[in-house]
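# no sequence on this one, just coordinates:
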């Protein structure tokens, strides 16, 4: 027996007598056990007893954090187990610790850090095991600092925790054994040199083979004690491990690759799972004891959250599935909680500023609305009322306007911009791409021209008479304009001679100054970062902000990620809009799709064909689209006029192509995903999307929205060559669902918030653990954030100082947390 169980038994009995107060031994039971358990484990010879020893977590039970009831239960279980330690059979001791050991005394000190963990904001090369040569490989994965490595969590775990004897092994499931190596040799299997070993325990022998790996034989020394984990197959009636994970049974160190829940980390070229896992285990053991918690104590207790250090440790190398889930819950809560505090702070800062109250009941505004060539829907009228209520106050508006493709958001924006002009102020209308900015300019000027006299058309400026007591001047400002033309427009904007400026990022360049910016409308906000929004706000005296998106965002998600905005939803389509017939086609149906496009063109209609999403590079997308265009125009549709559109073209080229397509001079438009939002061609009735399984549901729905904008029945076809199970599920859903909000919910569930929303581009903190589709945790985090924000909005109280520092670190400097 390795340790005095009698003395330990007396300590536990005394602890019971003292009412489980953790004062039976100096410094508490956790401190005592960190030394006692190590010694006790060396005397355990029976693998089953060793497994039970670790299930009781005797090396680190976390007794100080237990409730009184849990302490009572744990001590009862330990007292029942102690007699087994007193009756161990003779033989070589089994000394593996399947669970983690927290003691840093056994961990070799890093020469880089003199035995102390490196500072969290220090460079990754300070971590023991990461050299100047290997650091760039970590940089490729976005790991630049020590903190990045600490939060580089596995994407899954293999369950190798089920310790069995050889006689108990079953085919199929992941299992672990502790055995002696009797023999190892190199054999030829399938024409390749492989390693074969014979191993045994007190219940029998078995084989293990490592295919195409003859070098393993060097590591498997006769009589070595090893742990093997993996899937078992049955060959000739006997169990065989095929290429299992393995490691020598350590004396006083934790198992890393076997005998536990084993982490599997994302990799890049030049990094290998076993070496990274070993590095991470050493790093986590050294680093986590020094991590301080930034959440206030009462927040931890109220939400029953793990301490931060324990959560990080369990997220990497969990003792049980339950602890892994509890750890991930804590880390996800942190992300959502800090996200909420950030957006609440942004809203507070914005609302503390003084804005300009606009008059919203001017006769000119009512006259303009009454002369529109169509009647507003009830939903449009309601959203307009929300906006009018906001801009009539001297607090700047910050509102999100959501609406399905074709729901009429643009006219609501135009009326709002007209209201600013009627008050003698300027309006800015920003779109994410030049194509969309030009399209907005056309649709806005076309609308004004339908009810007012056009007096001048000068260099991107349209002037309209009869709408206000002064000429209404609308201008287009994009980066691709001639320098001389841009200089003229900049001067006009600065002097207040432009009422409504429409453009892209060009509108927020430093050299552009508005005389009196009253309202800024931003289309498809999720494509703009916080930095751009802040720059636009700086152009005027705290202008009112209206953000529009055609991406249906579930309300819970909108309130979380846009927590600084008020929300309006256009939840009905204008009369006459038809549902779009949608089909998911197999590769063998490609010719049928082409024939259907021919029929539509023969009927006088037009078609879109969307090229596959190759990768983020616009250059490669353009090249792929060009190749597709050449095939379609010369081989598939030689009898029709086929045009090509991609993001690498200059504005003039895009303008010419869209003009010809809109005028019906082209039959088919082959395009990269640049047509995802906004482009309006009423005569286009058919959409074909290539490699549709590569796109998310929301993006597919946006593509579908490019057709069906006229009065004719429209169609959308999705081609997918060999979709994954996830891809098949996506395509089945969109084939049967037209409701954008339902599709958005499904998209969130299938892809997660990062891909759905693109947090890296949004100016929001990254979400590693949180799933915004987890409504329960999301609402819990919002509730806690609101509670804290109401009691200490500046986080000035001493108990909130660590949290305030963490928020400043997590939220980018470009955000409004300052």
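Happy to help now that I have it. Quick caveat: nothing in here was measured; it's all calculated off a predicted structure.
# CA atoms for contacts and neighbours, from now on please.
OK.
# Could you confirm residue 206 falls within a strand?
Yes. In this structure, residue 206 lies within a strand as judged by DSSP: H, G, I helix; E, B strand; the rest coil.
# where along the stretch 301-450 of the chain do the helices fall?
Taking DSSP state H, counting those that start in this stretch to define them, one finds helices in the stretch 301-450 of the chain at 308-316, 321-352, 363-370, 378-391, 409-422, 434-451.
# Comparison target, given below:
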């Protein structure tokens, strides 16, 4: 059967209905999907060792003859062994296969095979457990560089490689959509060569050429698409013009001085909002750099021009805190601030919605409830969104539908991201960086503490409380963790998360057995809004001395008297998230501390925690986090409406990214509409790539 790019995966040898469903979980439905399902890694199986020369403890290929017929034995129900001895001119190797009964008939005495596995020493003899094998005259997956794929339950790497080998011939018919002049300038291989050698490289050089071609291509089309997004926005004159006002007028509302970085970002925003097109700006700043006051300035400017503003926060606790602090700051200027969250009572929600529609509320702070169907604005002109919410293209479209024109959008990033990465992840936004902390901030001291030092740590809690301070104890609750975070923790052998009931139980245990003379309370994201508000209010007043919480306090919660944060099972968190949690202390004038408790024995996990203890630079921490976890885990499953990378490694491909961006810029300067015959395939590829991004080419 001839295989083409559109051939359904069910027509391939070895794929029945059950396997097709498993492959669908990986996004694989037809031959073309397999061609672009790139390996995550490679194993060099080219060197084939004699049995005595094979290094112990490494995965290697050995050539040997089956010296006997395989012996099958059933140890107990569910456990079956197949064993045999293989030999060559240097010695013998003992093979054991668990629950692989087919091996008894697959291996024949007297025949030569290649075995791939880890050589172990068992007393005086050498052994291999569950090796991969094939006839010596075959060598389809030994004696070569072998691709390693991301898999799902029931799909082996051997099966994936064999399926891709079946569809590889249709790579010959793939059109090369990159303009020839760009291929020549960048020294890029052909599409056919790249696809063949990314899956089954002839050698290291061929693999490098294939990866360079496919990575450049991906980054190039991405850059072209982002240029269309920005160009469309910059040509959009439907935005509301917000007339500038003297910055000192806003400064008079503040009980503190602005940093130069805050002033610079405020001026950038004011220029954007006065330009007559919708602002789309990302403001990045480290923990405690003062992002909220920058958002307050944008809202004040909007309201002073007679329009409405909205701020969307990722959690109700943070929305409630923002509403309190922004109301306190802006009410003296006559700005009416209100709160709208999903857990508010029906009557209160109705009152807020009515006031929004009539214009009686100037500035509303809330959660995702702000873009629900029942919310209408009289004149929404500014939307501020927290980066964790990843207020993307779809949400912006939902908000735009609530007004006569697209609102200005300000995205606040709580997670520092290296600037070149931000240009990709937030490529449709302009970027401002608050790279300066307010004066007088004392760096938080951070310690990594083993589980067996817990009693000393409890003593430190008592000492802090005796000095009049307050303490957070953070627990990783399974219900509040993303799939990416749980997967990362499982891979690294991290401590198990607590369920929400266990968080409460732990707080009660601390109150009754450890801190009977202190007031201990608990907080988690599934509590009712009024309960959370009451708990946080008591902690803010100082009535509660120790607050046991999930990561619901991760972003923005501000209690200046809190001087110690203890993170239980700290190995379960990414570095950037730990940095955010650490930012909950050090907000007052007292020396503050962060204690990371861990029971992990994983050296990589310990190294990550020590990185956090060694620096308070959020951008440096973000870079380390990115290296440790990779872009997929770092950015998580944020649905920002931009396409996902299949092969580019944003942490390692900066040079290619710069080349791709420059090539995209040059192409669009020469042919802005991509109407030249050679450039039309580029336009079509970008359309396909950005299919999920609404109206990019309209």
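The structure has been received and is ready for your questions. Because the structure is a prediction, the values reported are computed rather than measured.
# picking that back up, how about the helices of the stretch 301-450 of structure 1, which one is nearest residue 569 of structure 1?
Closest to residue 569 of structure 1 of the helices of the stretch 301-450 of structure 1 is helix 378-391 (Cα to Cα; 6.9 Å).
# Which residue in structure 1 aligns with residue 645 of structure 2?
Counting by TM-score structural alignment, residue 645 of structure 2 corresponds to residue 767 in structure 1.
# just residue 564 of structure 2 next, same as before
Alignment note (TM-score structural alignment): residue 564 of structure 2 maps to residue 686 of structure 1.
# Provide a list of residues in contact with that match.
Counting by Cα atoms under 8 Å, 6 or more residues apart in numbering, residue 686 of structure 1 makes contact with 597, 600, 606-608, 707, 714-717.
# change it to 10 Å
With contact set as Cα atoms under 10 Å, 6 or more residues apart in numbering, residue 686 of structure 1 has these partners: 580-582, 596-597, 600-601, 605-609, 668, 704, 706-708, 713-717.
# PyMOL command for the buried members of the residues you listed?
If you want just the buried ones from these in PyMOL, going by 16 or more other Cα atoms under 10 Å, the selection is:
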select buried, resi 580+581+582+597+600+601+605+606+607+608+609+668+704+706+707+708+714+715+716+717
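# Quick check: the match of residue 645 of structure 2 vs residue 455 of structure 1, distance?
52 Å (Cα to Cα, to the nearest Å).
# on that earlier part again, looks like the match of residue 645 of structure 2 contacts residue 811 (just checking).
No. Contact criterion Cα atoms under 10 Å: residue 767 of structure 1 and residue 811 do not qualify, at 11.8 Å.
# Can you pull the residues that touch both of the two?
With Cα under 10 Å, 6+ apart, residue 767 of structure 1 and residue 811 have common neighbours residue 339.
# What lines up with residue 398 of structure 1 in structure 2?
In structure 2, residue 398 of structure 1 lines up with residue 280, judged by TM-score structural alignment.
# ok, its match to residue 269 of structure 2 distance?
9 Å.
# between those two, what contacts are shared?
In contact with both residue 280 of structure 2 and residue 269: 408, 410, using Cα under 10 Å, 6+ apart.
# re earlier: tell me which residues touch the match of residue 398 of structure 1, please.
230, 233-234, 269, 272-273, 383, 407-411, 426, 428-431 are the contacts of residue 280 of structure 2 under Cα under 10 Å, 6+ apart.
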